[in-house]
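Participant: give me the fold of what follows.
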Amino acid sequence: MKIEIFANDSDKSLAIKQQLQKKLADRHFIFDSENPDIVITVGGDGTLLSAFHHYEKQLDQIRFVGVHTGHLGFYTDWRDGEIDDLVVSLQSDNRQSVSYPLLDVNVLTRKDGEVHQFLALNESSIRRVGPTMTSDVYIGGDLFERFRGDGLCVATPTGSTGYSKSLGGAVVHPDMPVLQLAEISSINNRVFRTISSPLIISPNDWVTIRPVSPGSNQDFLLAVDSRYYHTTDVAQITYKVSKKKVYFAKYRHNGFWNRVKDSFIGDEQ
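Facilitator: As a prediction, this is how the structure comes out:
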């Protein structure tokens, strides 16, 4: 089994990485950063997201394992004090895994008509820099509404516990391969009207956002997970449930609702 350990820059994470490297080397594991079978992330969900994007072209070959050195995260099953237990689990690996759905993001440019493709684990959002964003929103190819406001966010089920939740979205179990579309500060009055509610989109449908008057020089901020792209060249963005998935090694997988409870409710008083 080929292993890569992907850690953030904190002193605690780097110390845990060194411990893991020594324990795995003593047990004759192979380290391979180019073509690993398992990527162990040490840090938090942000570290896992960085590792995901680093290896996003190899997702069908890799399983991830998360070790958290801070607050409990949705993608990290192991605490920093459980390294020995993790090593034992790696030694007895039976290739079991759990998978989560991903989000395809296709951005059509206005000037050259090229399509730029991105992949998101959590969510993607589009905002206007400065003035209000005005965009037509299509679902499954049919015009749904003309949106006016700060922006729009499309989230995966695992991403539903992040930015989408802060926008009033529902928490969606990752067994449901759906998208969630949420508005960011929409304008609603007698003149302008939107649905003003998050929408759960079927995996058979897709969401297309087309800025109104794309010929004008409009500034947009496109976010894909924790990556940000400033652009003035957006004709439309299409979101769809990806055919790709991300896989996590199922040694001691913490159930989704337990993660939700631990993160937002905590222990009962």
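Participant: alpha carbons only for contacts and neighbour counts from here, please
Facilitator: OK.
Participant: would you map the strands across the stretch 101-250 of the chain?
Facilitator: Taking DSSP state E, counting those that start in this stretch, the strands of the stretch 101-250 of the chain run over residues 115-120, 123-128, 133-139, 142-155, 179-186, 199-201, 207-211, 220-224, 227-231, 236-249.
Participant: wait, which of the ones you listed is closest to W78?
Facilitator: W78 lies closest to strand 236-249 among the strands of the stretch 101-250 of the chain, at 11.5 Å (C-alpha to C-alpha).
Participant: so what secondary structure elements neighbour the top helix by length along the chain?
Facilitator: Among the segments of the chain that qualify as a helix by DSSP state H, the longest is helix 11-26. With contacts taken as 3 or more C-alpha pairs under 8 Å, 6 or more residues apart in numbering; DSSP states H and E, helix 11-26 sits against strand 2-7, strand 38-43, helix 83-91.
Participant: list the buried residues of stretch 201-208.
Facilitator: Within stretch 201-208, the residues scored as buried using 16 or more other C-alpha atoms under 10 Å are 201-202, 206-208.
Participant: surely D104 meets A120?
Facilitator: Yes. Using C-alpha atoms under 8 Å, D104 is in contact with A120, at 6.6 Å.
Participant: so which of those two has more stuff around it?
Facilitator: A120 (26 against 20; other C-alpha atoms under 10 Å).
Participant: what residues are up against that one?
Facilitator: 102-105, 224-225 (C-alpha atoms under 8 Å, 6 or more residues apart in numbering).
Participant: put together TSV for the residues you listed, with distance to F192 on each row.
Facilitator: Shown next, in TSV, are these (distance: C-alpha to C-alpha, whole Å):
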residue	distance to F192
L102	33
L103	29
D104	30
V105	27
V224	28
D225	30
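Participant: would you do the same for the sequence below? I want to compare the two.
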Amino acid sequence: MKISIFANDSEKSAAIKQQLNKKLAERHFIFDDKNPEIVITVGGDGTLLSAFHHYADKLDQIRFVGVHTGHLGFYTDWRDDEIDDLIISLQSDNRQSVSYPLLDVAVKFRQTNKIQQYLALNESSLRRVGPTLAADVYIGGDLFERFRGDGLCVATPTGSTGYSKSLGGAVVHPDMPVLQLAEISSINNRVFRTISSPLIISPNDWVTIIPIALAHSEELLLTVDSSYYHMADIEQVSYKVSKKKVHFAKYRHNGFWNRVKDSFIGDEP
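Facilitator: The predicted structure follows:
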């Protein structure tokens, strides 16, 4: 089995990575950072997000395993004091995995017709730099509304527990390969009206956001997970459920609702 260890820059994560390197080498695992079969992340959910984007072009051949050095995250199943147990699981690996849906993001530019593609594990948002954003929102090719406000966010089911939740979105189980569209501070009065509610979008549909009343040189801010892009001359941004998925090694994968409870509710009083 070919393994890569992807750690953040903290002192604690570096120490755990060193332990893993030593113990895995003693058991004759192969280290391969270019074409791994298992990627072990050491840190937190942010570290796993970084690893996901680093290996985005190899997702069909990789399973991820997360070791957390802080509090339990949504993508990290193992504590830093369970390294020996993790190695035993790696030795008895049966190639089982659990998979989560991803988000395709396509940005089309007005003057060149060029299309820039991105892939998101959690969410993507579109905002105007400065004044409020005005945009026509299409669902499945049909005009749904003309939005005015700070911006719009499209999230995956696993991303529904993050920024989307803070916008009033529902928490969606990742077995449902859907998108969730949420408004960011929409303007609603006698002149401007929006649905003012998060929407769950079928995997057979897609969301297209077409900014209006923008000068060619005016910038929009596109976010894809933790990355930010300032872009001018955007004609439209389209979102759909990706054909790709992210895969996690299913050794003792913590159930989704247990993760939600641990993160937001904690132990019962």
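Participant: following element in sequence after the longest helix of the first structure, please.
Facilitator: strand 30-31 (DSSP states H and E).
Participant: how much does that following strand stray from the second structure?
Facilitator: Here strand 30-31 of the first structure, set against the second structure after superposition, deviates by a mean of 0.3 Å using mean C-alpha distance after the TM-score superposition for the first structure.
Participant: contact partners of that strand?
Facilitator: With C-alpha under 8 Å, 6+ apart, strand 30-31 of the first structure has contacts from 1-4.
Participant: what about burial for these, which qualify?
Facilitator: Buried members of the contacts of strand 30-31 of the first structure, counted by 16+ other C-alpha under 10 Å: 3-4.
Participant: returning to what we had before: of the strands of the stretch 101-250 of the first structure, give the one that comes closest to V98 of the first structure.
Facilitator: Among these, the nearest to V98 of the first structure by C-alpha to C-alpha is strand 236-249 (5.3 Å).
Participant: can you name the residues in contact with that closest one?
Facilitator: So strand 236-249 of the first structure is contacted by 38, 59-60, 62-65, 95-109, 119, 121, 154, 177-179, 203, 205-211 (C-alpha under 8 Å, 6+ apart).
Participant: and for stretch 33-53 of the first structure?
Facilitator: 1-8, 10, 13-14, 16-17, 61-76, 121, 225-226, 249.
Participant: tell me the buried residues in that stretch?
Facilitator: So stretch 33-53 of the first structure, judged by 16+ other C-alpha under 10 Å, has buried residues 36-53.
Participant: try stretch 121-130 of the second structure
Facilitator: Going by neighbour count (16+ other C-alpha under 10 Å), the buried part of stretch 121-130 of the second structure is 121-129.
Participant: likewise for stretch 8-18 of the first structure?
Facilitator: The neighbour-count check on stretch 8-18 of the first structure (16+ other C-alpha under 10 Å) flags 8, 13-14, 16-17 as buried.
Participant: nearest residue to M176 of the first structure in space, ignoring adjacent ones along the chain?
Facilitator: Spatial nearest neighbour of M176 of the first structure, chain neighbours left out: P157 (7.2 Å); criterion: C-alpha to C-alpha, 6 or more residues apart in numbering.
Participant: surely that neighbour and G169 touch.
Facilitator: No. Look at P157 of the first structure against G169 with C-alpha under 8 Å: they stay out of range, at 10.6 Å.
Participant: so what sits against both of the two?
Facilitator: Common contacts of P157 of the first structure and G169, defined by C-alpha under 8 Å, 6+ apart, comprise Q180.
Participant: so which of those two has more stuff around it?
Facilitator: The residue with more neighbours, out of P157 of the first structure and G169, is P157; 27 against 22, by other C-alpha under 10 Å.
Participant: would you check how far apart the more buried one and G73 of the first structure are?
Facilitator: Distance, P157 of the first structure to G73 of the first structure, by C-alpha to C-alpha, to the nearest Å: 15 Å.
Participant: then Q61 of the first structure?
Facilitator: 24 Å.
Participant: pick out whichever of those two has more residues nearby.
Facilitator: G73 (21 against 13).
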